[in-house]
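Visitor: I'll drop the sequence and a predicted model, then ask my questions.
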Amino acid sequence: MLIVVLAVALLTAVIPFAAHRARQALYPQKYEDCVRMYAQEYGIDEKYIYAIIRTESGFDPKAESDAGARGLMQITRETFEWIKTKIAPDEQIGFDSLYDPETNIRFGSYFLSFCLERYDGDLSTAAAAYHSGVSKVNELLKQSEYSSDGRTLHTFPYSQMSNYVRKVQKNYEQYCALYS
């Protein structure tokens, strides 16, 4: 009987730990030094950067979308060129540099911080802008069926945008639960 009690006690302690470790494997914190550094530099929660990376590329630094977005945080050429004027105007880096994890996280984190600041820290609206573009979100903010305050979206009218925002929110919630 004592052996059974000890076995149950051991399993009760081990199973939750193993389940937690398994969930962490699904929601990794790769590129931790870069994420931490740029999260601090741009004033962003690290877990939000991880949620974007997981949603965008699944942590594949060589990922490329049908639209030509590149790297971990999936940045398009147009967005890269705009960000470069803001944070690296004198640096000799090109669009191919986005395959480098540090460069990609640096540029993506800057753009994410820009979106968060522009939309009053609203994670959903910032994610929509990160994915679909600031100009598209700005258009939607003018329409009362999508925004009640003109600053944040309460409805995401396009299925791709809505699915993206939902994935980012789910990933962020998981990162918060696992790493808080």
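Guide: Great, that's in hand. All values derive from a computational prediction rather than experimental measurement.
Visitor: only C-alpha atoms from now on, for both contacts and neighbour counts.
Guide: OK.
Visitor: now the residue nearest the centre of the chain: closest residue in space, sequence neighbours ignored.
Guide: Most central residue of the chain, judged by C-alpha distance to the mean C-alpha position with Cα atoms, centre = their mean, is Ile52 at 1.5 Å. Closest residue in space to Ile52, ignoring its immediate chain neighbours: Val168 at 6.1 Å, by Cα to Cα, 6 or more residues apart in numbering.
Visitor: before we go on, here's another structure to hold up against the first:
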Amino acid sequence: MTRIRHLPLAAAFVAAIAASPQARADIFSFTDERGVVHFTNIPGLDRRYKLIRREAGSAVPRSGQAWMPSEADIRRFSSIIDVAARSHGVEAALVQAVITAESGFNPNAISRAGASGLMQLMPDTARRYGVRNIFDPVENIHGGVRYLRDLLAMFKGDMRLALAGYNAGENAVIRAGNNIPPYAETQNYVPKVIQYYHRFRAKPG
């Protein structure tokens, strides 16, 4: 995520993002209470973000319908996801759902909190699971899926709590009495990922 204070520079920044071969062309923005302009190329990161530039040919979601990545993006990483899911005993649909919510299938995504890559691993989590190159799709996905597996085991298969732990950290879930922590981001994140999960499970093939 990038913050820009001066709107003329912001316009130039938008053009630079759109021209970058590594960035998604859909660009979202909002201006905070201090007048700082925030940009991201990750859909669904924060409710305040509004779409300001759409990739040519990309579909506009229907009202109330969650954004979904393109089939090309899904296919690009499907074999890695399938291998990681089978290796670590996690449903591929759940992995796809987490990636959709975390990075929108952008392997170069970086969050304002410092999480990186497809599954938005924090540096400490990446080190815990032996991820050396956090932007490498294979390493990032395997590290993220192993973390998700451990969270599911920790919370006895409760997907809601595992997802809350993935978003806010397992200790936050424990401090909340093994409930979803009372953070707006986490309260929004869990049902959003579950919605994506059901949509991926319903996809043919």
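Guide: Nice, I can see it. Source: prediction; values computed, not measured.
Visitor: just give the TM-score of the two.
Guide: After superposition, the two chains reach a TM-score (TM-score structural alignment, normalised by the length of structure 1) of 0.70; 137 aligned residues with a Cα RMSD of 1.9 Å.
Visitor: picking that back up, which residue lines up with the residue nearest to Ile52 of structure 1 in structure 2?
Guide: Alignment note (TM-score structural alignment): Val168 of structure 1 maps to Val193 of structure 2.
Visitor: so that match sits in a strand?
Guide: No - assigned with DSSP: H, G, I helix; E, B strand; the rest coil, Val193 of structure 2 falls outside any strand and is helix.
Visitor: neighbours of Ser135 of structure 1, how many?
Guide: 10 (other Cα atoms under 10 Å).
Visitor: how about it, what does it touch?
Guide: Ala129 (Cα atoms under 8 Å, 6 or more residues apart in numbering).
Visitor: what strand or helix carries it?
Guide: Assigned by DSSP states H and E, Ser135 of structure 1 belongs to helix 134-141.
Visitor: quick check: which element contains the counterpart of the residue nearest to the centre of structure 1 in structure 2?
Guide: Matched across to structure 2, Ile52 of structure 1 falls on Val98, judged by TM-score structural alignment. Using DSSP H and E, the element containing Val98 of structure 2 is helix 92-103.
Visitor: buried ones in that helix?
Guide: 92-103 (16 or more other Cα atoms under 10 Å).
Visitor: now, among those residues, which is nearest to Leu152 of structure 2?
Guide: Leu152 of structure 2 lies nearest to Leu94 out of the buried residues of helix 92-103 of structure 2, by Cα to Cα, at 11.3 Å.
Visitor: does that closest one touch Lys192 like I think?
Guide: No - judged on Cα atoms under 8 Å, Leu94 of structure 2 makes no contact with Lys192 at a distance of 11.7 Å.
Visitor: what residues does whichever helix in structure 1 runs longest touch?
Guide: Among the segments of structure 1 that qualify as a helix by DSSP state H, the longest is helix 2-26. Residues outside helix 2-26 of structure 1 that contact it (Cα under 8 Å, 6+ apart): Leu178.
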